[in-house]
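Student: Sequence first, predicted coordinates after that:
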Amino acid sequence: MDIGLAQWRFLLALLTAALLLFVVMWIAWHKLGERREAERRIAAARVRSGHVPLEIPTVRGGLNPSPDSMPDTLPGWFIQGKGEHAVVDEQPRIRLRYVDPHGRKAECTMQVEHLDLQKRLVTGRGELPGETYRIPLHMITGARIVESGQRFNIDTWVDAVRVARRRRGQI
């Protein structure tokens, strides 16, 4: 097997092209990752400043809330023109997927009764009488709104609840 100079050049050109393609793809992948991370940080900052994203559970509230109703949790620029606007629902009915204390995957539908921000726990009652759940937030793997079936990010919801409570002076 005699490999000539032309074959060596072709092999070298092929390896150079493959290496160049790998470098270009690696740079593009990292740029895309940086952009996604920047978008995630911007969305988190917007939630911390009071924006209520569409994917988290909300209720409707009037522009002139009574003292016993839930207060405004949105900045003034986001208030809708129809006399109502979205307010974070702190007690939604959700379907959670989580890892139980034994390490098994579990699923439940619960009416949230309390979100403890210090202990990072969701406490709620299930569909059956006497069925209660206390689930640490770090054990939750997925959440959906029961009425619509829409997925939502539990961390974003927790941040929105934290902002709403801070605006009401509860934190």
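Tutor: Happy to help now that I have it.
Student: C-alpha only now, for contacts and for neighbours.
Tutor: Will do.
Student: Looking at the protein, which strand is longest?
Tutor: strand 105-116 (DSSP state E).
Student: Counting by contacts, list what that strand packs against.
Tutor: strand 93-99, strand 121-125 (3 or more CA pairs under 8 Å, 6 or more residues apart in numbering; DSSP states H and E).
Student: Please convert these to CSV, extending it with distance to Q111 and mean neighbour count.
Tutor: Output for the helices and strands packed on strand 105-116, formatted as CSV (distance: least, CA to CA, whole Å; neighbours: other CA atoms under 10 Å):
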stretch, distance to Q111, mean neighbour count
strand 93-99, 4, 20
strand 121-125, 5, 19
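Student: wait, is V163 part of a helix?
Tutor: Yes - assessed by DSSP: H, G, I helix; E, B strand; the rest coil, V163 belongs to a helix.
Student: which parts of the one helix or strand V158 maps to are buried?
Tutor: In this assignment (DSSP states H and E), V158 forms part of helix 154-168. By neighbour count with 16 or more other CA atoms under 10 Å, helix 154-168 contains the buried residues 154, 156-165.
Student: Now for D159: which residues touch it?
Tutor: Contacts for D159 were tallied using CA atoms under 8 Å, 6 or more residues apart in numbering; they are 47-48.
Student: how big is the angle separating the biggest helix by length in the chain from helix 154-168?
Tutor: When the chain is parsed with DSSP state H, its longest helix is helix 5-48. For helix 5-48 against helix 154-168, the angle by axes from the mean of the first three to the mean of the last three CA atoms, to 10 degrees is 30 degrees.
Student: take a look at this one as well, against the first:
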Amino acid sequence: MRAVERVGARPVLVTGADEVATADRLLVPGQGGFAVGAATLAGGVGDALREYIAAGRPYFGICLGMQLLFETSEEAPGAAGLGVFGGAVRRLRGEGGRKVPHMGWNALESAHPLLPSGAWMYFVHSYHCVPTDDSLVAATVDYGEPVCAAIARGNCVATQFHPEKSQRRGEALLRRFLEEVR
């Protein structure tokens, strides 16, 4: 919430399906595991989020807020995500001796206008999204293997990295999303 305030917006905490339906923009942060996140989709919240995104309204997911857009996760077998996009969330393999969880700074490789290629962003995760449609991938990083760092489709943008922890570049991304994506 503080990162959104720092870029000049006034965030409102949304807790129910009715509030999702009336939001101007949604920024869905992520902290915690897939099973806990999937459980929050009950009570109509999941349906409201799917309808919101299907209507082309502005959605920005961060970390778990990105992972929940997919169908399933190896982290929580049997727990269902939103299924907005085909694909699954898989555990990082730690290729090339890389540590899991992936914690630290990595440079984005991107051709998406909101996500500047070469920008260093901060990551904290053990799982990553593997979309069935490669055109959904808006940015990647090299973590011993190409890892999906962001997705974008229409007004739905989501990042595996944490813009709120990525200093000026992350704040610039949040500001641009809030100002440009309508």
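Tutor: Here it is on my side, so go on. The shown structure was predicted, so the numbers you read here are calculated from the model rather than taken from an experiment.
Student: TM value for the aligned chains?
Tutor: TM-score of the superposed chains, computed with TM-score structural alignment, normalised by the length of the first structure, equals 0.24; 72 aligned residues with a CA RMSD of 5.5 Å.
Student: ok, back up a step: and the buried residues of helix 154-168 of the first structure, which is closest to Y98 of the first structure?
Tutor: I154 (11.6 Å; CA to CA).
Student: In this structure that closest one contacts A143, no?
Tutor: Yes - taking contacts as CA atoms under 8 Å, I154 of the first structure lies within contact range of A143: 6.6 Å.
Student: can you map out the strands along the second structure?
Tutor: Counting by DSSP E, the strands of the second structure are 26-28, 59-62, 72-73, 87-91, 102-107, 109-110, 120-125, 127-131, 137-142, 146-153, 156-159.
Student: Need these in a markdown table (columns: distance to R6 of the second structure and mean neighbour count).
Tutor: Shown next, in a markdown table, are these (distance: least, CA to CA, whole Å; neighbours: other CA under 10 Å):
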| stretch | distance to R6 of the second structure | mean neighbour count |
| --- | --- | --- |
| strand 26-28 | 15 | 21 |
| strand 59-62 | 17 | 23 |
| strand 72-73 | 33 | 25 |
| strand 87-91 | 31 | 19 |
| strand 102-107 | 21 | 16 |
| strand 109-110 | 25 | 20 |
| strand 120-125 | 18 | 20 |
| strand 127-131 | 28 | 22 |
| strand 137-142 | 25 | 20 |
| strand 146-153 | 22 | 20 |
| strand 156-159 | 19 | 23 |
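Student: Give me the neighbour count for E5 of the second structure.
Tutor: 11 (other CA atoms under 10 Å).
Student: same thing with R35 of the first structure?
Tutor: Using other CA under 10 Å, R35 of the first structure has 12 other residues around it.
Student: Roughly how far does it sit from A28 of the first structure?
Tutor: With distances taken as CA to CA, to the nearest Å, R35 of the first structure is found 11 Å from A28 of the first structure.
Student: Equivalent analysis for V161 of the first structure, please.
Tutor: Taking CA to CA, one finds V161 of the first structure at 36 Å from A28 of the first structure.
Student: What of T156 of the first structure?
Tutor: T156 of the first structure is 28 Å from A28 of the first structure, by CA to CA.
Student: sorry, back to before: quick one: work out the angle between the longest strand of the first structure and strand 121-125.
Tutor: Using the same axes, to 10 degrees: strand 105-116 of the first structure against strand 121-125 is 100 degrees.
Student: Please name every helix or strand in contact with the helix or strand where G61 of the first structure lies.
Tutor: For G61 of the first structure, the host element (DSSP H and E) is strand 58-62. Packing partners of strand 58-62 of the first structure (3+ CA pairs under 8 Å, 6+ apart): strand 84-88.
Student: For the strand it packs on, name the packing helices and strands.
Tutor: Using 3+ CA pairs under 8 Å, 6+ apart: strand 84-88 of the first structure touches strand 58-62, helix 154-168.
Student: With distance to Y133 of the first structure added, can I get the ones you listed in JSON lines?
Tutor: Output for those, formatted as JSON lines (distance: least, CA to CA, whole Å):
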{"stretch": "strand 58-62", "distance to Y133 of the first structure": "22"}
{"stretch": "helix 154-168", "distance to Y133 of the first structure": "16"}
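Student: quick one, which of the ones you listed is nearest to V99 of the first structure?
Tutor: helix 154-168 (14.6 Å).
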